[in-house]
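In: okay, structure incoming, though there's no sequence with it:
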């Protein structure tokens, strides 16, 4: 065994691998900076000594944000080759968007690329160290974060936004090692690394803390790194307890994967409600709301009038109250103006793509029983009878509240009332396809077909032997029979 692998940093990585890596593939997030350079070198020494036998791949992400980006990628390729480590370089395109910092965009693009580069059952190692942890804690403190944010970085966790079946974890084996020790390792082994000139720009908060705040803190309290890291661990433990409590409350209050019972949440204290709400949003993939937004949701649940259906838009999703439940929904596009009109004369078969991910509608002339097809759990089908004198069929999502006469009612009722009777949530009422024949409402999918357009010959309660099956007879009828199927309803 060489002297190199006895170095404390190599031993730290070896112990970490023995605890967490197993037989999984190892992906090194390799920027070429001193931290990832030391990580790459130490891993290479462990493999050379046959203490690490896993498949290893160093992945460099070229963000294209520096004029030196191509040089860094070439340097990383050369270093990996010298150490006999498999190497991959990925270039990402970062488009500046509102309300996101360049640092956040680069981070998101980096982890997305790493996820794509990883095979199933992989662990990604990053070079984050103790000073990074302290900086992250102070940044969270500056933002007024709670215990989740003050937990800073975890040693190992599932990779965010990765497909669960890929089973990819993000790990930081150097998280309890000081920057000074990492730089000392690099000097002892005559390592080269790249210096990102943006790291000295104190306009960035992290660089400001690193260059101007931490040196003062360390001068006053030399062990400040360790004490802040200990506070982060306490916050992480507190967050775990809050998550366990939220799981209990979620099991009691959950109506479905995306809805909660307001009546059951009413028995919770305000703090437990807030904790449950954040957990509910997190498990549904939403970004964490601010304290003010959480208060808005609380007011919507318990202080808004019963006949109101408040809606709070948060980032890319919404929280909506309806019928004593709180729902987590996307921010749907306005599709009220979408409409498609078809001539009935040549209509035989049509496949129509509905807007905003609502699936497809298929229109099929019914000539005989074989046209009926078979039932399918992800489809809704109805057959409407259309007078041959009719000229147009229209599909849309907007109506002027006409009076309708479904077969299950003894008289006509306004469409708005019928939608209420069916318990259709307010935000979904303009997302149901309305079928019009010559501007007269014929069906509301998937709820009902209006009495005037009911097809008696092809009702599902009749046997096939009794259904109209003679093609010639159908063609002589004064009625056009049209099967409408909504896929992925």
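Out: Yes, it's here. Note that this is a predicted model, so its numbers are computed, not measured.

In: alpha carbons only for contacts and neighbour counts from here, please
Out: Will do.

In: neighbours of residue 35, how many?
Out: As a burial measure, residue 35 scores 21 neighbours (other Cα atoms under 10 Å).

In: which strands or helices does the helix or strand encompassing it pack on?
Out: If you go by DSSP states H and E, residue 35 is part of helix 34-48. Helix 34-48 sits against helix 8-20, strand 25-29, helix 179-188, with contacts defined as 3 or more Cα pairs under 8 Å, 6 or more residues apart in numbering; DSSP states H and E.

In: of the ones you listed, which is nearest residue 89?
Out: Closest approach to residue 89 among the helices and strands packed on helix 34-48 (Cα to Cα): strand 25-29, 10.4 Å.

In: what is the closest one packed up against?
Out: Applying 3+ Cα pairs under 8 Å, 6+ apart, we find strand 25-29 packed against helix 34-48, strand 56-62, strand 122-125.

In: got the ones you listed as a markdown table, with distance to residue 330 columns?
Out: Shown next, in a markdown table, are those (distance: least, Cα to Cα, whole Å):
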| stretch | distance to residue 330 |
| --- | --- |
| helix 34-48 | 38 |
| strand 56-62 | 31 |
| strand 122-125 | 31 |
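
In: before we move on, the earlier item: nearest to residue 341, of the helices and strands packed on helix 34-48?
Out: Proximity to residue 341 (Cα to Cα) singles out strand 25-29 among the helices and strands packed on helix 34-48, at 53.6 Å.

In: so what's the residue count around the closest residue to residue 330 other than its chain neighbours?
Out: Spatial nearest neighbour of residue 330, chain neighbours left out: residue 317 (4.3 Å); criterion: Cα to Cα, 6 or more residues apart in numbering. Neighbourhood size, residue 317 [other Cα under 10 Å]: 18.

In: got another one to weigh against that:
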């Protein structure tokens, strides 16, 4: 029995993670940088939507979205031209936008690109934003978080599907990442097998960005001693993701018991909760630090507050305040101020 060709393996993996029946009648914006991962994702989705064996024509649509940061001058414009030609070849509408071209940190660049995607989704009435993150991206993300002192949820890596944002303007949109089980080398081999070109970003070889250092220096060093480090870490991430998914109903119950109001965010002190709520502690472990921290993280997301600089140390400080320990006032990264009164905590972000 012969093995399926490399491109078919990639197609099958994407279809398994995200069956075409789930999006072919809806709108999908596909973020495409011109790199191998996003090119493979775009080609796969186009082929899946246009399958001749489908019982009926698709009622949905695909749109390609390319954000040109203009960081690399001619190379950036060549990437944009490559995506324009690819979209034309595949007969898929294209949306593009250019950034300022000035040097930015990773988070600012990501925010600019994210706002562009949000605008494109609104304009077209799309439901999904499809992004081509691979298994290697997931492993690099977890290593990055680990070195910043992440908690258990950070070790769960990138979610395959998640709301675009928790604020009302983005809650109807869903980010889909159906390539998290595919390795970077596997994706490139598949594209070569069908003579499909892609663009290589030379800036990925620079270690100016920490994620690039993880990719170019840390992981190769790890693999010199543990050749299967990437798939092994990926399996650990999958276990953490299953743990986090199982925890979601518990977090829902915690918030239902503890949160008084959303604006301003006000939470009951855990050391003041008693009576009927106390009898439900076995079902809702209010004083379990892991549950509380993941619930607090959700509050941050809903409020649109920055999570990047919130390490495990900061979450632990907030949990201690909820339990009646530590100071009565605290300022956290992102200018989030917490004040504790006899019955509750109030959290406000100062701009």
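Out: That came through fine. Small disclaimer: the values here were computed from a predicted structure and weren't measured.

In: what TM-score do we get after superposing?
Out: The TM-score (TM-score structural alignment, normalised by the length of structure 2) is 0.80; 323 aligned residues with a Cα RMSD of 3.0 Å.

In: hang on, the earlier thing: out of the helices and strands packed on helix 34-48 of structure 1, nearest to residue 254 of structure 1?
Out: Residue 254 of structure 1 sits nearest to helix 8-20 of all those, at 33.7 Å, using Cα to Cα.

In: in what helix or strand does the most centrally placed residue in structure 2 lie?
Out: The centroid of structure 2 falls nearest to residue 158 when counting by Cα atoms, centre = their mean (4.9 Å). Applying DSSP H and E as the criterion places residue 158 of structure 2 outside every helix and strand.

In: the equivalent of it over in structure 1: what's it in contact with?
Out: Superposed on structure 1 with TM-score structural alignment, residue 158 of structure 2 falls opposite residue 153. When the contact criterion is Cα atoms under 8 Å, 6 or more residues apart in numbering, the partners of residue 153 of structure 1 are 133, 136.

In: run the last query once more with 7 Å
Out: The contact partners of residue 153 of structure 1, by Cα atoms under 7 Å, 6 or more residues apart in numbering, come to residue 133.

In: if we can go back for a sec, pick the most buried one from the helices and strands packed on strand 25-29 of structure 1.
Out: Most buried of these by mean neighbour count (mean count of other Cα atoms under 10 Å) is strand 122-125; its value is a mean of 25.

In: so where is it in structure 2?
Out: Going by TM-score structural alignment: strand 122-125 of structure 1 matches residues 127-130.

In: same question, stretch 476-485 of structure 1
Out: Mapping stretch 476-485 of structure 1 onto structure 2 (TM-score structural alignment) gives no aligned residues.

In: about what we covered before: please pull up the equivalent of the residue nearest to residue 330 of structure 1 in structure 2.
Out: By TM-score structural alignment, residue 317 of structure 1 lines up with residue 336.

In: and of the helices and strands packed on helix 34-48 of structure 1, who's closest to residue 116 of structure 1?
Out: That would be strand 25-29 among the helices and strands packed on helix 34-48 of structure 1, by Cα to Cα, at 11.3 Å.

In: before we move on, the earlier item: mean shift between the helix holding residue 35 of structure 1 and structure 2?
Out: After superposition onto structure 2, the mean distance of helix 34-48 of structure 1 to its aligned counterpart is 2.4 Å, using mean Cα distance after the TM-score superposition for structure 1.

In: can you list the residues that contact that helix?
Out: In contact with helix 34-48 of structure 1 (Cα under 7 Å, 6+ apart) are residues 4-5, 10, 30, 52-53, 83, 126-127, 182-183, 186, 193.

In: now the strands for structure 2?
Out: Here structure 2 has its strands, by DSSP state E, at 27-31, 61-68, 94-98, 128-130, 161-163, 174-176, 259-261, 265-268, 329-332, 336-340, 344-349.

In: in CSV, list the ones you listed along with distance to residue 252 of structure 2.
Out: Listed next are the strands of structure 2 as CSV, based on distance: least, Cα to Cα, whole Å:
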stretch, distance to residue 252 of structure 2
strand 27-31, 29
strand 61-68, 34
strand 94-98, 38
strand 128-130, 25
strand 161-163, 16
strand 174-176, 20
strand 259-261, 10
strand 265-268, 14
strand 329-332, 24
strand 336-340, 22
strand 344-349, 19
